[in-house]
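Asks: coordinates for the following, if possible.
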Amino acid sequence: MTPVPTALLQGASNFRDLGGYATASGQRVRRGHVFRSDHLAGLTPQDQRQLQALGVQHSLDFRGEAECQATPYDIAGVQRVALTIEPTVIARMQALVAQGIVPTTEETVELMRETYRDFVNRNADTYGRFLKHLLEQPTPQVFHCTAGKDRTGFAAALLLSALGVGRDTIEHDYLLTNQLYRRDPRLEGKGHPHVMKVLWQVQPEFLHAAFETIDTQHGGMRDYLHGAIGLSPQEVAELQRMLLED
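Replies: Presented below is the predicted three-dimensional model:
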């Protein structure tokens, strides 16, 4: 595992390099090639120059349409690629509130777990396009959603899994969000504090729900990558060649 990284950007609180993690075979993920982040709409001019210095040429954006309209960005030299996954957990929560139902902490956690199951089963095509874009563009890239925690967290878990990184290390990276992400009330909306605390942090149970679904419904990560995600064995091998140190 790698230590908690130092923030590179002042206007993005959850930005970090996925490089440095060790695989089961003892190789390491290359540094400076793939970055994960929360949204990029708050970057300062210095931040944008830093992205350019890192060589980032594409941002892979998992946000929904309303999110993109609320916090748009345009970074010189960086092409934004829309990989839209609408934030269904917010819609489900709003539906409950409209019925006068305030979910308990446990019910909110289960709602988040169901969201991660949906990532696996309903958004596999989008996550497949994410991995194929990494294959097609050898230059450094950053991927993100609004907080860089759920849609982005599963994307990072999927990529690191494809590279052969163990699940304990993947969970370590996933949970760094709770240390790095600065909550923004303007983006979170209003809700009961116990509900909002669950929605805007990450818990191991969320990621476990995704892995359990992959294992029980798709025959494990390898079959999931070759099946629902749509990567051939040759493409997985090429991704490893590109993103692992020799």
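
Asks: contacts, neighbours, all on C-alpha from now
Replies: Fine.

Asks: those strands in the protein, which residues are they?
Replies: Assigned by DSSP state E, the chain shows strands spanning 16-17, 34-37, 58-61, 79-82, 141-144.

Asks: other residues contacting the shortest one?
Replies: Identification of contacts with strand 16-17 by C-alpha atoms under 8 Å, 6 or more residues apart in numbering yields 5, 6, 7, 8, 31, 32, 33, 34, 35, 36, 37.

Asks: this one as well, want them side by side:
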Amino acid sequence: MSSIGWLDLDGVVNMRDVGGLPTTDGGTIRRGRLLRSDNLQDLTAADIRHLVEVVGVTDVVDLRSDVEYHVEGPGPLTRTELTHHRHSLFRDDEVEVTVADALVLPWQKDGTRERLRSHDDDYWASHYLGYLADRPDSVSAALRVVASSHGATVVHCAAGKDRTGTVVGMALAVAGVPEEEIIADYVATGERIERILDRLRHRPAYSDNLRDRPVEDHLPRAETMARILEVLDERYGGAAGWLHEHGWTPEETELLRTRLRS
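Replies: Coordinates of the predicted model:
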């Protein structure tokens, strides 16, 4: 994998720019276009200045549930002129998602989910496919922000691993990043997983849920992202096919590709 574009700010642990990743046709993903991150609640004034003035962030996509948002309260970036987009990936998070569920929501079978799930027995892969089955509107909307923003877009959730990993993985697949590079980017979060969890244990929305959970439960596994990409290929001919199935035009898909590529 290309060198990881970590942004080592004081108020986050798992923020990185995916720019520099190669594409299958010899190109690269453009730097300063798509950043992925964990919770943004602790950003300092210096962090914010760097993101806005140096990195050029103009848009923030918040994938957390309504419960998480209300428990945590508005973060410091909401006091800036950046454009904020909230797109929960849970089906009905006012009813289904409690504070204890915010990071780990039990798998619930129904016809739509089961068709996406197929024969998969990877818990996290099933979890991620549930996002695509339950909230295709939010996934599509998040990717539309990436395609249309004037500057850099930060996509984040709580840990920057699961919901963020799903959306960013979709974006990279549409842009033509090879599967092994998408997987490596997803797995890179594991390098900082202990620090990520230590930070979240001090946040009100996550402390109870994480208290007795071992770090190993949260490590990203290569086979999880591989399975997501495999299902997208099997069912839709890839991430772009999934978007077309959910209302995207070829022009919109090309806009996302163009936006992300150098």
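
Asks: quick revisit: JSON lines for the strands of the first structure, including distance to residue 213 of the first structure and mean neighbour count?
Replies: Converted to JSON lines, these look like this (distance: least, C-alpha to C-alpha, whole Å; neighbours: other C-alpha atoms under 10 Å):
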{"stretch": "strand 16-17", "distance to residue 213 of the first structure": "27", "mean neighbour count": "22"}
{"stretch": "strand 34-37", "distance to residue 213 of the first structure": "24", "mean neighbour count": "23"}
{"stretch": "strand 58-61", "distance to residue 213 of the first structure": "24", "mean neighbour count": "22"}
{"stretch": "strand 79-82", "distance to residue 213 of the first structure": "26", "mean neighbour count": "15"}
{"stretch": "strand 141-144", "distance to residue 213 of the first structure": "23", "mean neighbour count": "26"}
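
Asks: tabulate these (CSV), appending distance to residue 208 of the first structure.
Replies: Shown next, in CSV, are the strands of the first structure (distance: least, C-alpha to C-alpha, whole Å):
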stretch, distance to residue 208 of the first structure
strand 16-17, 22
strand 34-37, 20
strand 58-61, 24
strand 79-82, 27
strand 141-144, 21
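
Asks: quick check: longest helix of the first structure.
Replies: Criterion DSSP state H: the longest helix present in the first structure is helix 105-122.

Asks: which strands and helices sit next to it?
Replies: helix 88-98, helix 151-162, helix 193-199, helix 204-218 (3 or more C-alpha pairs under 8 Å, 6 or more residues apart in numbering; DSSP states H and E).

Asks: mind redoing it with 7 Å?
Replies: Helix 105-122 of the first structure sits against helix 193-199, helix 204-218, with contacts defined as 3 or more C-alpha pairs under 7 Å, 6 or more residues apart in numbering; DSSP states H and E.

Asks: residue 93 of the first structure: which of those is closest?
Replies: Nearest to residue 93 of the first structure, of all those, is helix 193-199, at 9.2 Å by C-alpha to C-alpha.

Asks: centre of the chain versus that closest one, how much separation?
Replies: 20 Å (C-alpha atoms, centre = their mean, to the nearest Å).

Asks: which parts of it are buried?
Replies: 195, 198, 199 (16 or more other C-alpha atoms under 10 Å).

Asks: hmm, back to that, TSV for the helices and strands packed on helix 105-122 of the first structure, including distance to residue 83 of the first structure?
Replies: Listed next are these as TSV, based on distance: least, C-alpha to C-alpha, whole Å:
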stretch	distance to residue 83 of the first structure
helix 193-199	21
helix 204-218	19
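
Asks: do you know which of those helices lies nearest residue 57 of the first structure?
Replies: helix 204-218 (28.9 Å).

Asks: whereabouts in the second structure does the closest one align?
Replies: Taking TM-score structural alignment as the measure, the second structure aligns residues 222-236 with helix 204-218 of the first structure.
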